[in-house]
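In: one predicted model, sequence on top.
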Amino acid sequence: MRILITGGAGFLGSHLCERLLDEGHEVICLDNFFTGSRDNIINLLPNPRFELIRHDVIDPFKAEVDRIYNLACPASPPHYQYNAIKTIKTSVMGAINVLGLAKRTRARAFQASTSEVYGDPEVHPQSESYWGHVNPIGIRSCYDEGKRVAETLFFDYHRQNNVDVRVVRIFNTYGPRMRPDDGRVVSNFIVQALRGHNLTIYGDGSQTRSFCYVDDLIEGFVRLMETEGVSSPVNIGNPSEFTMLQLAELVVKKVGGNSKITFHPLPSDDPKQRCPDITLAKKLLGWEPKVPLEEGIERTIAYFKKTLGL
């Protein structure tokens, strides 16, 4: 097939490009390089089935494709809060442009949504039937509400224009090709520890997250895209929960050195718990994560050691 990936030079997008090329598809990678990097896809450029286009998903674009994966959007708080208006435009106008293209070409369109649509959840773990508990005017709202509107658009285009859509709700994911300045907790802890700095925990460290290794997530993406008859969003993530303190202690143990753990005030609207119910993914896709946290952290540390020249 001929497949378009918006945000294809990003952390997740580059892994997806690689996976789909390995399967024999033609891949068009579209990225404006706001948070993506040419380094992530440099090894793919010689491949005759790979095409790189520098373009902002906010602006309309044309392509003749069979599948569209819409991954374009900054996903870490420092990056999406840097220009909140740009972030929500990327989610909303990007979705409109992707869906317009899918309608014209009859391509199947895939939306990379997020567990952030659940906000600071009052239900635990979060299943796809939970509507969320989101602050519409907070500092994280540009991302949370942008992704919620994108989901609305996808299902409205499905109902009104018969566009074939898939929506994944991504829970915390980590692995090689995260940026050192990504701002998400796994990369923060690993980079701090490798540089011999103290690890920064916001709050008392009791808040929980579930961490899915990137290879597992990409497997979930591909299975969802190619499964027929899926009519609702699907959670993809690791249901094993860890506190921020447990994660920090694991990173310190794996990296070694003398880094200490320090505590700082909790940012506004930071969720206390985030954990997926993956019953639907197991049932519809036969999917569940395979890589344990300890193994995934070791692989990610090795990547950052090489990237940082340590």
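Out: That came through fine.

In: please make it C-alpha for all contacts and neighbour counts, starting now.
Out: OK.

In: measure how buried Leu310 is and give me the count.
Out: Using other Cα atoms under 10 Å, Leu310 has 9 neighbouring residues.

In: try this one side by side with the last:
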Amino acid sequence: MKRILITGAAGFLGSHLCDRFIKEGFYVIGMDNLITGDLKNIAHLFPLENFEFHNHDVTTYVHISGNLDYILHFASPASPIDYLKIPIQTLKVGALGTHNLLGLAKEKKARILIASTSEIYGDPLVHPQKESYYGNVNTIGPRGVYDEAKRFQESITMAYNRFHGLETRIVRIFNTYGPRMRLNDGRVIPAFMGQALRGEDLTVFGDGSQTRSFCYVDDQVEGIYRLLFSEYDLPVNIGNPHEISILDFAQEIIKLTETNQKIIFKPLPKDDPLQRQPDISLAKKLFNWTPKVDRAEGMKITFDYFKSLSEEELFRSEHKAFDGYIKK
């Protein structure tokens, strides 16, 4: 049985990756320090013989007994609310955490896949974004703690690849959504759905003309799975290229939730990208990947998940934290 370590295992995307590799017959070792993850996301895996969990911070030394075939490094805050609340930890997990896991991969002779992000493109001057674009990032802006952590992560990964001959893969993840997202993390979909469920007006930053491209989690996991087993070691975009403006998306949410909330406008946060759309031609070429779940289907599944949450989860005070999340 192949053994795989998945960091950030109790998070939204990490937990879905655990599910996929369990389904594929792997022995899965989940690791998370639970600073943003939640054990309820992986509670269903604890009774399984081919799953174990380590409550551990990867910015400190990482030890795994026995052989290890693969590592997926997904430990990192991934939303503005989180990485602005814990900026130092965000930088450390991208730098120290990645260094530790690359060292572990070298020791175990394991292939390692690093989770990067579309945020390395910053507020892009090229549209759609191709892997060959180097980005437009404010290194000292409030979002720089996340953007630069990921850019360094890519650099050190390629250094281990070239200097040590380590088998590495890098995925650049674009906006992903689905069940197990946190309502209080400040990202667009949980923010809008949480507001709709609580009967609040939907908050659009700026004039709403900025765009995003949303990929359903099952499609994202499939792309990551195929990339891990490909023979390509440079970064690959995985995301859904169907672009929509935030204002049009807010109107879609109102229609989906069958609510009559108003849309209110607030100032655009500093360095918030005005356009976000992946060019996925490389993923198509390398391993014949394209997203299959259209937005209407994925949003219905996601909304049903949020509707199932308890009132305590729905009305937790942190849910309103995104209401002006970048102040300087």
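Out: Okay, I see it. Computed from a prediction, not measured in an experiment: that's the story for all the values here.

In: show me what Gln195 of structure 2 aligns to in structure 1.
Out: Using TM-score structural alignment as the criterion, the counterpart of Gln195 of structure 2 in structure 1 is Gln192.

In: what is the burial count for its match?
Out: Neighbour count for Gln192 of structure 1, taken as other Cα under 10 Å: 18.

In: list the contacts of it.
Out: 198-199 (Cα atoms under 8 Å, 6 or more residues apart in numbering).

In: with the one 5 residues further on instead?
Out: Each residue near His197 of structure 1 by Cα under 8 Å, 6+ apart is listed here: 259-260.

In: to which residue of structure 2 is Ser129 of structure 1 aligned?
Out: Per TM-score structural alignment, Ser129 of structure 1 is aligned with Ser132.

In: no wait, Asp277 of structure 1
Out: Per TM-score structural alignment, the equivalent position to Asp277 of structure 1 in structure 2 is Asp279.

In: any idea how far that match is from Gly298 of structure 2?
Out: Separation of Asp279 of structure 2 from Gly298 of structure 2 (Cα to Cα, to the nearest Å): 21 Å.

In: ok, Tyr133 of structure 2 - how many residues close by?
Out: Residues lying near Tyr133 of structure 2 (other Cα under 10 Å) number 14.

In: if we ignore the residues flanking it in sequence, what's nearest the residue sitting furthest away from the middle of structure 1?
Out: For structure 1, the largest distance from the centre (Cα atoms, centre = their mean) belongs to Asn258, which lies 31.5 Å off. Take Asn258 of structure 1 and drop its neighbours on the chain: the residue closest to it by Cα to Cα, 6 or more residues apart in numbering is Gly196, 6.7 Å away.

In: do I have it right that that neighbour meets Lys260?
Out: No - if you go by Cα atoms under 8 Å, Gly196 of structure 1 and Lys260 don't touch, sitting 9.1 Å apart.

In: and the residue most central in space within structure 2, what element?
Out: Residue closest to the mean C-alpha point of structure 2, counted by Cα atoms, centre = their mean, is Ala78 at 5.6 Å. When elements are assigned from DSSP states H and E, Ala78 of structure 2 belongs to no helix and no strand.

In: report the contact partners of it.
Out: Neighbouring residues of Ala78 of structure 2 by Cα under 8 Å, 6+ apart: Tyr146.

In: helix or strand: which one has Ala250 of structure 2?
Out: In this assignment (DSSP H and E), Ala250 of structure 2 forms part of helix 246-257.

In: okay, and the next helix or strand after that helix goes to which residues in structure 1?
Out: Helices and strands here follow DSSP H and E; after helix 246-257 of structure 2, the next one along the chain is strand 263-266. Here strand 263-266 of structure 2 aligns to structure 1 at residues 261-264, judged by TM-score structural alignment.

In: got the buried residues for that stretch?
Out: By neighbour count with 16 or more other Cα atoms under 10 Å, stretch 261-264 of structure 1 contains the buried residues Ile261.

In: just stretch 202-210 of structure 2 next, same as before
Out: Buried residues in stretch 202-210 of structure 2 (16+ other Cα under 10 Å): 202-206, 208, 210.

In: related to what we said a few turns ago, the residue nearest to Asn258 of structure 1: how many residues sit nearby?
Out: Gly196 of structure 1 has 16 neighbouring residues, counting by other Cα under 10 Å.

In: for it, give its distance to Val27 of structure 1.
Out: Relative to Val27 of structure 1, and taking Cα to Cα, Gly196 of structure 1 is found at 40 Å.

In: what's around the nearest residue to Lys130 of structure 2 once chain neighbours are set aside, how many residues?
Out: Distances taken as Cα to Cα, 6+ apart place Asp279 nearest to Lys130 of structure 2, at 5.2 Å, with adjacent residues excluded. Number of residues near Asp279 of structure 2 (other Cα under 10 Å) recorded here: 19.

In: so how far is Ser15 of structure 2 from Asp279 of structure 2?
Out: Counting by Cα to Cα - Asp279 of structure 2 and Ser15 of structure 2 are separated by 26 Å.

In: likewise Ala296 of structure 2?
Out: With distances taken as Cα to Cα, Ala296 of structure 2 is found 23 Å from Ser15 of structure 2.

In: who has more neighbours, the two?
Out: Remark: of Ala296 of structure 2 and Ser15, Ser15 carries more neighbours, 24 against 12, as counted by other Cα under 10 Å.

In: contacts only, for the closest residue to that one other than its chain neighbours.
Out: Closest residue in space to Ser15 of structure 2, ignoring its immediate chain neighbours: Ala9 at 5.0 Å, by Cα to Cα, 6+ apart. Listed by Cα under 8 Å, 6+ apart, the contact partners of Ala9 of structure 2 are 15, 17-18, 30-32, 37, 42, 74-75.

In: show me what contacts Ala110 of structure 2?
Out: By Cα under 8 Å, 6+ apart, the contact list for Ala110 of structure 2 reads 68-71, 166-167.

In: perfect, I'm done here.
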